[in-house]
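Asker: please find the sequence and the predicted model below.
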Amino acid sequence: MSTTGQVIKCKAAVAWEPGKPLSIEDVEVAPPKVHEVRIKVVATGVCHTDWVNLYETGKGMKFRPFPLVLGHEAAGVVESVGPEVTNFSPGDKVIPLFLPQCFDCDRCRSPKTNLCKKNWENAQVGILADGTSRISCNGQQVYQFLGVSSFSQYTVLSDASLAKIRDDAPLDKVYLLGCGVSTGYGAVVNTGKVEKDSLCAVFGLGAVGLAAIMGCQIAGAKRIIGIDINPDKFEKAREFGATECVNPKEHSRNIQEVLVEMTNGGVDYAFECVGSPAVMGGRVCKKCLN
């Protein structure tokens, strides 16, 4: 039976207040409005950003309203579309984008930024374009996270916050493109612009770090050093392209000194994939050292 135009009742993990565990609740997801799309979430990841916004809101993090449905790294299928949506149809496989692009505002038209003025500012305070959320629980509005809220079986997003993918794409794998892979790979290819035969160091071998290593390998780096305090991650890092791995705990010296000695002067590119620049122990790039 078609659910187009109707409120969908489903399960969602709701954060009722900061610092408290998520609660599985029955929620109502309203139909999409103008330039909005409702999707069925098939797969979602738990990103460190979700944890930070639950447990560190108010501790240096920008305030976010509660109750809130977290989640932003996901993949799903379009259930229905709102008025004036032309790029998506029911049944399309999609990946939500927590950094939307309307391609119309001055920021989206600028080659120097992708923080959409129309959508990003609303996403920061848990609402969509009309100033409200499409998710509610027992009559109470539940705010949306980064315009996505993938910790719900269904969610509504701006059509600027979705990317259509191939019909044969395995959703249980490609959901990582929504955050972890695009963050690490994009840092290497788009921001760092790693060159062939370069020396690279990647700090932190989680999803973002592995994606960065993959980007370095594809870019043609001749030496890729993975750094992590958990040696259990080294095998996977090598599968993704690391030529060698280093555990800072196995050295009495600062990791900066270790890398400078290993590379005879420092690396060409260093990528911090932990979320704390202090883990690098100082400057490790040749251009910084020189």
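Answerer: Ah, there it is.
Asker: going forward, measure contacts between C-alpha atoms and count neighbours the same way
Answerer: OK.
Asker: dump the residue contacts of the residue nearest to Q124 when sequence neighbours are not counted.
Answerer: Spatial nearest neighbour of Q124, excluding adjacent residues (CA to CA, 6 or more residues apart in numbering): L146 at 6.0 Å. Contacts for L146 were tallied using CA atoms under 8 Å, 6 or more residues apart in numbering; they are 72, 98-99, 120, 123-124, 126.
Asker: secondary structure class for L146?
Answerer: Following DSSP: H, G, I helix; E, B strand; the rest coil, the label given to L146 is coil.
Asker: distance check, N53 against F66.
Answerer: 11 Å (CA to CA, to the nearest Å).
Asker: same thing with D232?
Answerer: Taking CA to CA, one finds D232 at 37 Å from F66.
Asker: buried sites along the helix or strand hosting E28?
Answerer: Element membership of E28, judged by DSSP states H and E, is strand 23-29. Judged by neighbour count (16 or more other CA atoms under 10 Å), strand 23-29 contains these buried residues: 26-29.
Asker: one more: stretch 148-167?
Answerer: Those would be 148-165, for stretch 148-167 by 16+ other CA under 10 Å.
Asker: so which of the residues you listed belong to helices?
Answerer: Applying DSSP state H to the buried residues of stretch 148-167, no entry is found in helices.
Asker: strands of this structure, residue ranges please.
Answerer: Here the chain has its strands, by DSSP state E, at 8-15, 23-29, 36-45, 68-69, 73-81, 93-96, 135-137, 140-144, 154-158, 162-164, 199-203, 223-227, 244-246, 269-272.
Asker: which helices and strands does the last one pack with?
Answerer: Looking back up the chat, that one is strand 269-272. strand 199-203, helix 207-219 (3 or more CA pairs under 8 Å, 6 or more residues apart in numbering; DSSP states H and E).
Asker: same thing with the fourth one?
Answerer: Other elements packing on strand 68-69 under the criterion 3+ CA pairs under 8 Å, 6+ apart are strand 8-15, strand 140-144.
Asker: before we go on, here's another structure to hold up against the first:
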Amino acid sequence: MEHNSIARPIRCKAAVCKAAGEPLEMEEVEVAPPRAHEVRVKIVCTSLCHTDITFWRMKDGPSMFPCILGHEAVGVVESVGEQVQEVAVGDTVVPVFLAQCGECADCLSPRSNLCSALPYRPGMPRDGTTRFSLAASGEPVHNFLSVSSFAEYTVVDVAHVVRLGGDALPPEQACLLGCGRVHWVGAAWKVAAVEPDSTVAVFGLGAVGLAVAQGSKMRGATRIIGVDVNPDKFEIGKKLGVTEFVNPNDIGEQTVSEVIKEMTGGAGADYCFECIGSVSVMAEAFKSSRIGWGKTVVLGVDGSAAPISIPSFDIMRGRSVVGSYFGGIKPKDDIPVLANKCLHKELELDEFITHRMGFDDINRAFDLLAQVQCLRCIIWMDGAEQKAGA
């Protein structure tokens, strides 16, 4: 096992974000050796997430630029720092933005997945510093969400690393376990705990909603109603478990909640998932839920932080609203379970991969996702793994 006492700085290529909304610039960066509790990882492939887009556009992010974005990836451990025991050089790992130290009250409780020992902070989790610098000038480059996968090598705290053992999962599938796919499937699996034979309504059939639908199907839901204004989403929705569709543009004077109640004999859906980030849609999802036990799970984030308007009388009658952070998933415990489900075809990931390209084309991936032309784009660091149809 190579500890940082003999590891040396590595110079490699990284896509550096220097200003909000500007194209990323390919730069040679120096990646420092891992310190105690840290792992240096050679990235095999990474994916682009809407969270990357959000921060890329953010003009007033604290200590943001220059930075290396990216937080969905898979890689191989190149070296480890002192006090790292759970992974070794050569292990395949998925870095994740959510820590699991395994020792704090939250990590030891089944009620929480928010590690209280290592809450999110800019920089490395334990000291707030960065392991990146521009090779030409030595200027520090900030890391992002404790991962920074838009680089050929990155340094990640061991609390943010999940080892994948056993049978090999294809890298482009393993990559998607690092953020969105886990979060959204987990919302149905862990947060809502969807029950067999239940009815689910999913508001928004982007990558979020489609994964929620798949997670609901995996949990045994028999009716999954997809709500979206884009009819093109309906066909892929069918492949991932959606059984019925509602287009808000095609229902005249009715509201979506009225239509869903009609479809369910006046009862409403057992579980509603808001996957858009609109407070008005959150309220409509709540109205679509069943009196007595209906549960509404909010996954979308409203940028204005506006409050949700929900009548207190309806809360009193048994409905509830909950949030979902990383789908309630504890990374080290649950990601290997999901990886196993992928291997046994219980969880489908290939339908979410709509584009593939090499690292040098990463700005094209930003354009595609910003223009809502893809669900997930896999970016291969060496460019040699691109598939036909990218």
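Answerer: Cool, the structure landed. It should be emphasised that the depicted structure is a prediction, and the values quoted were computed from it without experimental measurement.
Asker: coming back round to it: which among the helices and strands packed on strand 269-272 of the first structure is found nearest to E36 of the first structure?
Answerer: Closest of these to E36 of the first structure is helix 207-219, at 29.2 Å (criterion: CA to CA).
Asker: list the residues that contact the residue positioned nearest the centre of the first structure.
Answerer: The first structure has C179 as the residue nearest its centroid, 2.2 Å off, counting by CA atoms, centre = their mean. Contact analysis of C179 of the first structure by CA under 8 Å, 6+ apart lists 72-73.
Asker: ok, now with 10 Å
Answerer: C179 of the first structure makes contact with 45, 47, 49, 72-74, 95-99, 207-208, according to CA atoms under 10 Å, 6 or more residues apart in numbering.
Asker: output the residues you listed as a markdown table; include the columns distance to V189 of the first structure and neighbour count.
Answerer: What follows is the contacts of C179 of the first structure, written out as a markdown table (distance: CA to CA, whole Å; neighbours: other CA atoms under 10 Å):
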| residue | distance to V189 of the first structure | neighbour count |
| --- | --- | --- |
| G45 | 23 | 19 |
| C47 | 22 | 16 |
| T49 | 22 | 15 |
| H72 | 22 | 28 |
| E73 | 20 | 27 |
| A74 | 22 | 28 |
| I95 | 20 | 26 |
| P96 | 21 | 29 |
| L97 | 19 | 24 |
| F98 | 20 | 23 |
| L99 | 18 | 20 |
| A207 | 16 | 18 |
| V208 | 13 | 26 |
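Asker: circling back to that earlier point, G186 of the first structure is nearest to which of the strands of the first structure?
Answerer: strand 269-272 (11.2 Å).
Asker: find out how far that closest one is from the centre of the chain, if you would.
Answerer: Put simply, strand 269-272 of the first structure sits 18 Å off its chain's centre (CA atoms, centre = their mean, to the nearest Å).
Asker: pull the number of nearby residues for Q141 of the first structure.
Answerer: 17 (other CA atoms under 10 Å).
Asker: hang on, isn't it packed against P67?
Answerer: Yes - taking contacts as CA atoms under 10 Å, Q141 of the first structure lies within contact range of P67: 7.7 Å.
Asker: now the equivalent of T132 of the first structure over in the second structure. Nearest residue, chain neighbours left out?
Answerer: Superposed on the second structure with TM-score structural alignment, T132 of the first structure falls opposite T129. Leaving aside its sequence neighbours, T129 of the second structure sits nearest to G123 (CA to CA, 6+ apart; 4.9 Å).
Asker: out of the helices and strands packed on strand 269-272 of the first structure, which is closest to V174 of the first structure?
Answerer: Relative to V174 of the first structure, the nearest member of these by CA to CA is helix 207-219, separated by 12.7 Å.
Asker: L205 of the first structure and K112 of the first structure, how far apart?
Answerer: Look at L205 of the first structure and K112 of the first structure: by CA to CA, they are 28 Å apart.
Asker: more neighbours: the two, which one.
Answerer: Using other CA under 10 Å, the more surrounded residue of L205 of the first structure and K112 is L205, with 26 against 8.
Asker: my guess is the more buried one meets C273, correct?
Answerer: Yes - shown here, L205 of the first structure and C273 form a contact pair, counting by CA under 10 Å, at 7.4 Å.
Asker: so what sits against both of these two?
Answerer: The contact lists of L205 of the first structure and C273 share 211-212, 227, where a contact means CA under 10 Å, 6+ apart.
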